[in-house]
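Asker: next come a sequence and a model predicted from it.
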Amino acid sequence: MKDIHQYKLYYFIGIGGIGMSALARYFKEKNKTVIGYDKTKTELTLQLEKEGIECHYEENVEQLLKKIQYFSKQDTLVIYTPAIPKEHSEFQYFQSHHFDIKKRSEVLGEIVNQYHCIAIAGTHGKTTTTALITHIFHEAQQNIISFVGGIMSNYQTNFIHQINHPQQPIFSITEADEYDKSFLTLYPETAVITGIDADHLDIYQTHQNLIDTYIAFSNNIKNNGSLIVNKSVDNFFSKTKNITTFAVNLNGQIFATNIHFQNNKMLFDLHINNQTFHQIELGIPGQHNVLNALAAVAVARQYQLPFETIFAALQSFKGVKRRFEYHIKNKNIILIDDYAHHPEEIKAFLQSVKTLYPNKKITAIFQPHLYSRTRDFMDEFANVLSQYPDEIILLDIYPAREKPIENITSQTLLNKINHTNKKLLPKSELANYLNNTHHEVILTIGAGDIDLLIPEIKQKLISKCN
């Protein structure tokens, strides 16, 4: 198969995915023709269309042939995501007609591996950490090409290509996704691992298999490269030569203490290489985000970026959409949206909210993501949701790529939650329920389509306050 940049048409099956859309933007910037299919029109696909990328939403081979008729098979590269079922008619067409077809992860690897690659992996925190590293390197005027698994609030995009000094090195900064072992296509100079909690057991079956795959990822690090890893999992990487650990309230090589929230600011003391810096300000809340910031600082110092620039970037960082994202923040009502979809992520999110608003009623609305994940972590979800919120509202499970599993429902989860104030609601009733009842801090939680409910919720709550 020829070089990844030698095609004229790049056709994406599943272009609305966060990783796929970043690649689509990359090839569009290279002045290639980019066309894509997705089953759902979203804010992101509409933005891609505004940028000159043609998107369509009907699975129809006849229509497809009209769209690609001016390009030969040899000039066309088809890029797909594993979330697309193999029986998809467009995928079937391309496969049966012997087009060049590549998975998203293969294409990403071919792009980023040619530069000084910084790859950020981990079952939690990798998107925010990738965005933080991107922001620091951007503010330090470094040459970067960055692929982030979320829309960065500072830049309103998931892809950045900045060349300030053509004669100097280019850093490729990329999120490294463990789903479907995608990150094994990456060969980084510097790798970050933020944590390895059990997840994606539909792929890995056991936690140990997941850990083994992370070890395989660390073995992909280039000679003389380095691994920056959360202190809580560094024991899995004892054979790695050049390793830096980071931690909160533990003695890693880089660690944070005195973490507190004061005057609406997230502050901490940073300890690195026997130096201490007091009252470092982070632009987003949450102790879990201090951990992400430590990883980002470790990477920046690996490349000797100045502390002054690093700290200014931490302070000006605005976060990532759907990660602790405020939609309403006033004295009457607070509405925060978060992508958390694993018990440990939800726990970290709820603990942070509880710390910020210890005296307010917290209403958590959770849409479980995937039948398999709900089955695998049913007790853990129930335990976390029993502990922290003052009111729990469950929505039906968002299936994504999965078929239903017998007896695995939101009602089953609700029954296991030990709480006096809990309920299951249809999505269609949620906004009216919130409007007609008393709430102080409302949290929407999940990786499905719960965020699509926010505009209606927001409108009703703001009208109610006025």
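Answerer: Sure, I can see it. Numbering: from 1, shown residues only.
Asker: from here on, just use CA atoms for contacts and neighbour counts.
Answerer: Will do.
Asker: out of everything not next to it in sequence, what's closest to Ile136?
Answerer: Leaving aside its sequence neighbours, Ile136 sits nearest to Ala313 (CA to CA, 6 or more residues apart in numbering; 5.3 Å).
Asker: one more structure, for comparison:
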Amino acid sequence: DIYPTPADYDAAFAKFAASVAEPRHLVVCGDDPGVGHLSAPGATFYGIEERLAIDPVSCRLAPLDWTASGVSGTPAGGVGCDIWRFDRRRMGQRRAGSLALALPGTHNVRNALAALAVADLLEADLAGAAAALASFRGTARRFELRGEAGGVTVIDDYGHHPTEVRATLAAARMRYPERRIVAYLQPHTFSRTEALLDQWPEACTEADLLLVGDIYAAREQGDPVALARTLAERIALAGVDARYSGHVEASATVLIGLARPGDVVITFGAGDGDRAGTSLLHQLEDR
């Protein structure tokens, strides 16, 4: 919407990075391939496992400053890991402690690493920071548990582009490894859906069943049905059980007919697609 091309997008982040007066105060995800476009000498890098970041000055791989290892789901349904910190003076890693989050997903480990890196730069107590992260229960519309009824768990998520949906589905699989995951996706805007069409199939592989609803047009004009059908067909070609389900009310009806005890139903979208999950819960409660 704001950045018409990838080059425009990269330029905005490069400009922001260049505006940071103290290099180490720029905290960068070393796992993100997009950081290769930044000129960020001396930045603080974080990421998973023992991956390396590219130092823009030397163009050599350099260790990440903050890393996590042993990332796995916890019995409580969250995610745990060991935290490691690279000592630039001694040129070696040291264990900085462990972390247990209430929220599932590798992406939340990355978020926590970023928060710890910032806390360290602000000279905050790291044990206190880790405890605060452990107590964080998330925000509305981000892997938000809407309720349970009839043995069905209903979750809502604001994710509306492939990267978000991929991360949330992986988190759901981490928390519910043995349960069937049924997802309902309300694609957001025609332009965005068309631009990201090729990225959707791989993003949805963790779903056992995927319903693709009509496009949420927002401020755009177009046929909400045709492109949604195309998206469902494209995802199905990749081996995902994907089906077109229509508008929100129709999708809710389809969900009610498909949901069975033990299912985890996730509604995705930045529009009003969460109404499908709410309707599902109400009807399950009335059975």
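Answerer: Yep, that arrived. What you see is a predicted model, and the numbers here were worked out from it, not measured in a lab.
Asker: what about Ala132 of the second structure, which SS state?
Answerer: Here Ala132 of the second structure is recorded as helix under DSSP: H, G, I helix; E, B strand; the rest coil.
Asker: which one in the first structure is aligned with it?
Answerer: Using TM-score structural alignment, the equivalent of Ala132 of the second structure in the first structure is Ala313.
Asker: tell me, how many residues neighbour that match?
Answerer: 23 (other CA atoms under 10 Å).
Asker: kindly report the same for Asn330 of the first structure.
Answerer: Asn330 of the first structure: 10 neighbours (other CA under 10 Å).
Asker: distance check, it against Leu461 of the first structure.
Answerer: When distance is defined by CA to CA, to the nearest Å, Asn330 of the first structure is 11 Å away from Leu461 of the first structure.
Asker: then Asp396 of the first structure?
Answerer: 23 Å.
Asker: who's more crowded, those two?
Answerer: Of the pair Asp396 of the first structure and Leu461, Leu461 is the one with more neighbours under other CA under 10 Å, namely 22 against 16.
Asker: need the counterpart of the more buried one in the second structure.
Answerer: In the second structure, the residue paired with Leu461 of the first structure according to TM-score structural alignment is Leu284.
Asker: show the contacting residues for that match.
Answerer: Contact analysis of Leu284 of the second structure by CA atoms under 8 Å, 6 or more residues apart in numbering lists Ala149, Gly150, Ile256.
Asker: pretty sure the first one is in contact with Leu281, am I right?
Answerer: Yep, that's Ala149 of the second structure we're talking about. Yes - the pair Ala149 of the second structure / Leu281 is scored as a contact, 6.2 Å apart, by CA atoms under 8 Å.
Asker: could you say which helix or strand holds Leu44 of the first structure?
Answerer: In this assignment (DSSP states H and E), Leu44 of the first structure forms part of helix 43-50.
Asker: chain center to that helix, what's the gap?
Answerer: Distance of helix 43-50 of the first structure from its chain centroid, counting by CA atoms, centre = their mean, to the nearest Å, is 19 Å.
Asker: ditto for stretch 255-265 of the first structure
Answerer: Distance, centroid of stretch 255-265 of the first structure to centroid of chain: 24 Å (CA atoms, centre = their mean).
Asker: list the buried residues for it?
Answerer: Under the neighbour-count criterion of 16 or more other CA atoms under 10 Å, stretch 255-265 of the first structure has Phe255, Ala256, Thr257, Ile259, His260, Phe261 buried.
Asker: if we look at that stretch, which residues are touching it?
Answerer: Taking CA under 8 Å, 6+ apart as the rule, stretch 255-265 of the first structure contacts 246-250, 266-272, 281-283, 285, 287, 290-291, 294, 356.
Asker: what sits against the counterpart of Gly213 of the second structure in the first structure?
Answerer: Aligned counterpart of Gly213 of the second structure in the first structure: Leu395 (TM-score structural alignment). With contact set as CA under 8 Å, 6+ apart, Leu395 of the first structure has these partners: Ile365, Phe366, Gln367, Pro368, Ser410, Leu424, Leu425, Pro426, Lys427.
Asker: count of neighbours near the counterpart of Ile243 of the first structure in the second structure?
Answerer: Matched by TM-score structural alignment, Ile243 of the first structure corresponds to Ala43 in the second structure. Look at Ala43 of the second structure: counted by other CA under 10 Å, it has 19 neighbours.
Asker: try Tyr244 of the second structure
Answerer: Counted with other CA under 10 Å, Tyr244 of the second structure comes out at 22.
Asker: in the first structure, what sits opposite it in the alignment?
Answerer: That one, Tyr244 of the second structure, aligns with Lys423 by TM-score structural alignment.
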